[in-house]
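1. Compute the structure for the input listed below.
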Amino acid sequence: MRQAASADVPEIVAMLADDPLGARRENPADQAPYRAAFERIAADPNQLLFVAEDADDPAAGIVGTLTLAVLHTLSRQGASRALVEAVRVRSDARGGGLGTELMKLAIEEARGRGCALVQLTSDVTRLEAHRFYERLGFEATHLGFKMEL
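-> I've put the predicted structure just below:
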């Protein structure tokens, strides 16, 4: 596992698009917005984009990814929190513990940056993901809201 490089963007986007929700939201044919987003992430010291490669087959390419953002707030006595987003494991690499390792990396990074908690959202239809996060010790404590702009 390592921080993503610009060259990884097409493989990351392919993973984001490789499920029913992502297929509706993502457009891998147009890489320009993803490359611009990568540059913003890379320039922000409070955001990290991690990728995982197959240790047994480095030629297999990127098999997992997640984004970690550190948010500094006044709540909780000025505590920082980490937000985990866009967790994906390539469909042919699921079930081997890679998602757990990615999440452990994110949690340790958050802990090392002094965060008081790690939070994430997961679409209500992703029931397997919910079970995965609960196995890692996450609790469904809040109701989330979004507004498309």
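2. Every contact and neighbour count from this point should use C-alpha atoms.
-> Fine.
3. Sticking with the most centrally placed residue in the chain, tell me its helix or strand.
-> Central residue of the chain (CA atoms, centre = their mean): L66, 2.3 Å from the mean position. For L66, the host element (DSSP states H and E) is strand 62-72.
4. Same check on F132?
-> Element membership for F132 (DSSP H and E) is helix 127-135.
5. Distance from the chain centre to that helix, please.
-> With CA atoms, centre = their mean, to the nearest Å as the basis, helix 127-135 stands 15 Å off its chain's centre.
6. Next: stretch 25-45.
-> 14 Å.
7. Could you give me the buried positions within the helix holding F132?
-> Buried residues in helix 127-135, defined by neighbour count with 16 or more other CA atoms under 10 Å: 130, 133.
8. ok, residues contacting that helix?
-> With contact meaning CA atoms under 8 Å, 6 or more residues apart in numbering, helix 127-135 is reached by 122, 139.
9. so who does the residue nearest to the centre of the chain touch?
-> Per CA under 8 Å, 6+ apart, neighbours of L66: 49-51, 84-88, 102.
10. one more to line up against the first:
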Amino acid sequence: MNLTYRLATEADLPEIVSMLADDKLGATRETFQEPLPMAYLEAFRSITNDKQQELTVVEADGVILATFQLTFIQYLTYRGSIRAQIEAVRVKSTHRGQGVGTELFQYAIQRAREKGAHILQLTTDKKRPEAKRFYISLGFVDSHEGMKLAIS
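-> Down below sits the predicted model:
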């Protein structure tokens, strides 16, 4: 499959939110309806106006198959390095298991290198053991224990 990558446009937003909502966990936290809730458009505009963030769509023959968001975090440790955080990785359910996710990550890793990041990190929900196995197969290491605090 010949995949292409590009930054998302506002016109892509319904397709992106549809993918985010199309799994067990996403269905409990996303609201896919048309028109989309304004919060999605506001978030999209915030992401696209931030030079340290990239919301990318993955296409084949002009059809969006996947999406992900990269955030580049400048920090002082590691001699003032940059780390890349990958979030909201989704492959359309109709295209899972066909290598799209693997190619997506190869692209994301290369993109992080191009931006000067020394590490690419992610989190995955403990309710998604298959995702964790996939990330490990790509070379990600379960090296840290992540913690979150819901504040709203």
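11. hang on, the earlier thing: with the contacts of L66 of the first structure in mind, which one is nearest to M147 of the first structure?
-> E85 (16.6 Å; CA to CA).
12. is it true that that closest one touches T121?
-> Yes. E85 of the first structure lies in contact with T121 (CA atoms under 8 Å); the separation is 7.4 Å.
13. Now do the aligned residue in the first structure for Y75 of the second structure against D18 of the first structure, distance only.
-> Aligned against the first structure by TM-score structural alignment, Y75 of the second structure finds its counterpart in T73. From T73 of the first structure across to D18 of the first structure, the span is 34 Å (CA to CA, to the nearest Å).
14. between the two, which one's more packed in?
-> More neighbours surround D18 than the other of T73 of the first structure and D18, with 16 against 11 (other CA atoms under 10 Å).
15. What does that one correspond to in the second structure?
-> Checking TM-score structural alignment: D18 of the first structure goes with D22.
16. ok, now I41 of the first structure?
-> Match for I41 of the first structure (TM-score structural alignment): I47.
17. Is that match located within a helix, as I assumed?
-> Yes. Applying DSSP: H, G, I helix; E, B strand; the rest coil, one finds I47 of the second structure inside a helix.
18. I figured it hits Y40, correct?
-> No. The pair I47 of the second structure / Y40 is not scored as a contact, 10.5 Å apart, by CA under 8 Å.
19. Distance-wise, check the aligned partner of L104 of the second structure in the first structure relative to Q77 of the first structure.
-> Counting by TM-score structural alignment, L104 of the second structure lines up with L102 in the first structure. The gap separating L102 of the first structure from Q77 of the first structure is 29 Å, by CA to CA.
20. Give me the more crowded residue out of the two.
-> Taking other CA under 10 Å, L102 of the first structure and Q77 do not tie; L102 has more neighbours (22 against 7).
21. Skipping adjacent residues, who's closest to R24 of the first structure in space?
-> A17 (7.7 Å; CA to CA, 6 or more residues apart in numbering).
22. so which of the contacts of L66 of the first structure persist in the second structure?
-> By both residues aligned by TM-score structural alignment, their matches' CA atoms under 8 Å, the contacts of L66 of the first structure still in contact after alignment to the second structure are 49-51, 84-88.
23. quick one on the thing from earlier: excluding residues flanking it in the chain, which one is nearest the residue nearest to the centre of the first structure?
-> Nearest to L66 of the first structure is V87, by CA to CA, 6+ apart, at 4.3 Å.
24. Quick check: that neighbour is in a helix.
-> No. Counting by three-state DSSP, V87 of the first structure is not found in a helix; it is strand.
25. I'd like to know how far the residue lying farthest from the centre of the second structure sits from T31 of the second structure.
-> Residue farthest from the centre of the second structure, counting by CA atoms, centre = their mean, is R79 at 26.5 Å. In this view, R79 of the second structure and T31 of the second structure are 41 Å apart by CA to CA.
26. hang on, the earlier thing: the match of L104 of the second structure against A52, yeah?
-> Yes. With contact defined as CA under 8 Å, L102 of the first structure counts as touching A52 (7.5 Å).
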